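A.B. asks: What follows is a predicted structure for the sequence shown.
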Amino acid sequence: MMHDKTSFSLKTLAAAALAAALLAACGSSPPTQFYTLAVPADGAAACTASQGPQTFIEVMPVSVPDRLARPQLVVRSDATRVEVLEQDRWSSPFNNELRDALAAGVAARLGAIDVSRGGRPADQASYRINVELRDFDAARNGQVQASFGWTITRSDDRRGGACRLTVVEPVGGGANADVVAATQKAVGRAVQAIADSVRALQAGQGGQCSA
């Protein structure tokens, strides 16, 4: 009789464990996907350092609309609503991700050194770049539209210029990864325009913008 009770208890525990496992499997969330704005280095796009003094840049923290200052992707679902995607995230808060992508891209195109976090030699001037993402809208199967504004000043004389750029990139599909790819392209266009602004300032044309 004791053997029968023990066998029944074990079967009951096994059934309960199986039921709990099935419930956990049914209720589990899909794995979180992490994305980056960083683009793999392209030797053709990067500008090699020219002969002469080394260029130093300092990209300051980027200002973004409040709704975007988070790690989650934010996409438009219709004319009046946006979605904050808990399972699709940038590798860091979007404002930090954007600053890092801009700094790396501009440094690569200019053959410059980014001293934003490491400092620069005391006897060297740097180009301080302040960027604001004034507007950003992204939709699956739609487009990414981004409006940037920036100022660039030399650390030794404070002369500089202010520019702005609005870019539109088509989103090639209905996946969140397609939104990320279009956002990368939009940021890449801003990187090129900012790098061109630094070159203009180096040439004494601080009031000119390429965009």
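C.D. replies: Perfect, thanks for sending it.
A.B. asks: contacts and neighbour counts: CA atoms only from here.
C.D. replies: Will do.
A.B. asks: what about D178, which SS state?
C.D. replies: helix (DSSP: H, G, I helix; E, B strand; the rest coil).
A.B. asks: That one contacts G142, doesn't it?
C.D. replies: No. The criterion here is C-alpha atoms under 8 Å, and D178 misses it with G142 at 10.0 Å.
A.B. asks: Please identify which of these two sits among more neighbours.
C.D. replies: Under the criterion of other C-alpha atoms under 10 Å, the comparison of D178 against G142 puts D178 first, with 19 against 16.
A.B. asks: Now the common contact residues for D178 and G142.
C.D. replies: Counting by C-alpha atoms under 8 Å, 6 or more residues apart in numbering, the contacts common to D178 and G142 are 171-172.
A.B. asks: Which residue ranges of the protein form strands?
C.D. replies: 33-35, 56-59, 72-76, 82-90, 113-114, 127-138, 143-154, 160-170 (DSSP state E).
A.B. asks: Adding distance to L102 and mean neighbour count, write the ones you listed out as CSV.
C.D. replies: Formatted as CSV, the strands of the chain follow (distance: least, C-alpha to C-alpha, whole Å; neighbours: other C-alpha atoms under 10 Å):
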stretch, distance to L102, mean neighbour count
strand 33-35, 16, 16
strand 56-59, 8, 23
strand 72-76, 18, 21
strand 82-90, 15, 16
strand 113-114, 10, 22
strand 127-138, 9, 20
strand 143-154, 11, 20
strand 160-170, 14, 19
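A.B. asks: Show me the one of the ones you listed that comes nearest A203.
C.D. replies: strand 160-170 (11.4 Å; C-alpha to C-alpha).
A.B. asks: quick check, distance from the closest one to the centre of its chain.
C.D. replies: 16 Å (C-alpha atoms, centre = their mean, to the nearest Å).
A.B. asks: Same question for stretch 117-135.
C.D. replies: That offset, for stretch 117-135, works out to 18 Å (C-alpha atoms, centre = their mean).
A.B. asks: Next up, a structure to set beside the first:
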Amino acid sequence: MKNKKNHSLHSKAATWLLGGSMVLTAVVITACSSSPTPNYYTISPKVTPSVNSTIRVIEVLPVGLPDRLDRAPLVLQDSNGKSTVLDNERWTSTMSTQLRDTLSAGLQQKLGAIDSYSSGLAGNNQPLYRVSTDFSHFDIVDKSNINVAVSWVVKRQIPPTQLQSSNAKVITNAGSQLNCRIAFKQPIDQKAKKLEAIVSASSEAMSQIINTVSASIVALDSNKKSVINNGVCS
């Protein structure tokens, strides 16, 4: 009789444990299924091709970016320097990759050139213009503007076969490097939806950067002084 009673108690305990585990599993599944789906954004600048460009090959290197910004989630800052990471509002890649790919695509479209870094292609006997870029700021501040500060170096590399040509520019390779920097604030439209306005302002900021960098490349190609707004080249 005692054995039957113990068996009954064990059965009830097992049933209770099984039921408890099923409840726990249901809670975990419900918690996972209720997690919000992230929204993804990409920077899409508007670029007008240059009709006078003779540049055919560029090489856009990976950009420098502070660790505080180099992530996929959008990062907002207030005027006191406090940062808020929006885990469910994301760029389609890390910010440094987003900036490099946007700069590369924009310069290719603007100049009618190919990027040998991303494509693996190289122009036959064409001067190559290598662009290295460092963003010290691309900060979304107070939801009112994007603070941008960027420096870049453009280096011209002449193929050995062209060094023997009759073109004075490529024989001497005079002025083979430009060092530039700009800083500006890109306003964020306060009447538009917050995230859409931030992405739009980011795209407009990159449009200005692409136009300025491309102008410096064209100036180097022509051995002319580069004059840029909100910055300097030397």
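C.D. replies: Received, thanks. It should be emphasised that the depicted structure is a prediction, and the values quoted were computed from it without experimental measurement.
A.B. asks: TM value for the aligned chains?
C.D. replies: Laid over one another, the chains give 0.79 as their TM-score (TM-score structural alignment, normalised by the length of the first structure), with 193 aligned residues with a C-alpha RMSD of 2.9 Å.
A.B. asks: coming back round to it: would you convert the strands of the first structure into TSV that also reports distance to R120 of the first structure?
C.D. replies: Shown next, in TSV, are those (distance: least, C-alpha to C-alpha, whole Å):
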stretch	distance to R120 of the first structure
strand 33-35	31
strand 56-59	7
strand 72-76	33
strand 82-90	29
strand 113-114	9
strand 127-138	11
strand 143-154	13
strand 160-170	19
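A.B. asks: Of all those, which one is nearest A107 of the first structure?
C.D. replies: Per C-alpha to C-alpha, nearest to A107 of the first structure of these: strand 113-114, 5.9 Å.
A.B. asks: and the residue nearest to A211 of the first structure when sequence neighbours are not counted, what does it touch?
C.D. replies: Excluding its sequence neighbours, the residue lying closest to A211 of the first structure (C-alpha to C-alpha, 6 or more residues apart in numbering) is L165, at 5.8 Å. Taking C-alpha under 8 Å, 6+ apart as the criterion, L165 of the first structure is in contact with 147-149, 190, 193, 211.
A.B. asks: Counterpart of L165 of the first structure over in the second structure?
C.D. replies: Aligned counterpart of L165 of the first structure in the second structure: I182 (TM-score structural alignment).
A.B. asks: Q124 of the first structure: which of the contacts of L165 of the first structure is nearest?
C.D. replies: Once C-alpha to C-alpha is applied, the member of those that ends up nearest Q124 of the first structure is A193, at 23.9 Å.
A.B. asks: The closest one pairs with which position in the second structure?
C.D. replies: In the second structure, A193 of the first structure lines up with T212, judged by TM-score structural alignment.
A.B. asks: Do I have it right that that match meets I228?
C.D. replies: Yes. Using C-alpha under 8 Å, T212 of the second structure makes contact with I228 at a distance of 6.6 Å.
A.B. asks: So for the two, which sits in the more crowded spot?
C.D. replies: T212 (21 against 16).
A.B. asks: What distance do you get for the more buried one to C180 of the second structure?
C.D. replies: 10 Å (C-alpha to C-alpha, to the nearest Å).
A.B. asks: same question, T25 of the second structure
C.D. replies: Counting by C-alpha to C-alpha, the gap from T25 of the second structure to C180 of the second structure is 59 Å.
A.B. asks: One more: M206 of the second structure?
C.D. replies: In terms of C-alpha to C-alpha, M206 of the second structure sits 16 Å off from C180 of the second structure.
A.B. asks: Same question for Y129 of the second structure.
C.D. replies: Counting by C-alpha to C-alpha - Y129 of the second structure and C180 of the second structure are separated by 14 Å.
A.B. asks: R68 of the second structure too?
C.D. replies: 24 Å.
A.B. asks: Also K2 of the second structure?
C.D. replies: 91 Å.
A.B. asks: next one: P73 of the second structure
C.D. replies: Taken as C-alpha to C-alpha, the span from P73 of the second structure to C180 of the second structure is 29 Å.
A.B. asks: Let me know how buried A45 of the first structure is, in neighbour terms.
C.D. replies: 11.
A.B. asks: How about A49 of the first structure?
C.D. replies: Around A49 of the first structure there are 16 residues (other C-alpha under 10 Å).
A.B. asks: Kindly report the same for the one 5 residues further on.
C.D. replies: Residues contacting Q54 of the first structure under the criterion other C-alpha under 10 Å number 14.
A.B. asks: Help me confirm that it comes into contact with A112.
C.D. replies: Yes. In this structure, Q54 of the first structure is within contact of A112 by C-alpha under 8 Å, at 6.7 Å.
A.B. asks: for the second structure, longest helix please?
C.D. replies: Longest helix in the second structure by number of residues (criterion: DSSP state H): helix 2-33.
A.B. asks: and the residue nearest to S53 of the second structure when sequence neighbours are not counted, how many neighbours does it have?
C.D. replies: The shortest distance from S53 of the second structure to any non-neighbouring residue, by C-alpha to C-alpha, 6+ apart, is to L111 (5.6 Å). Neighbour count for L111 of the second structure, taken as other C-alpha under 10 Å: 24.
A.B. asks: Quick check: L111 of the second structure vs D221 of the second structure, distance?
C.D. replies: 12 Å.
A.B. asks: Identify the contacts common to these two.
C.D. replies: Joint contacts of L111 of the second structure and D221 (C-alpha under 8 Å, 6+ apart) are I55.
A.B. asks: ok, now which ones touch R100 of the second structure?
C.D. replies: Counting by C-alpha under 8 Å, 6+ apart, R100 of the second structure has contacts 60-63.
A.B. asks: To clarify, my last question referred to Y129 of the second structure.
C.D. replies: 57-59, 154-157, 217.
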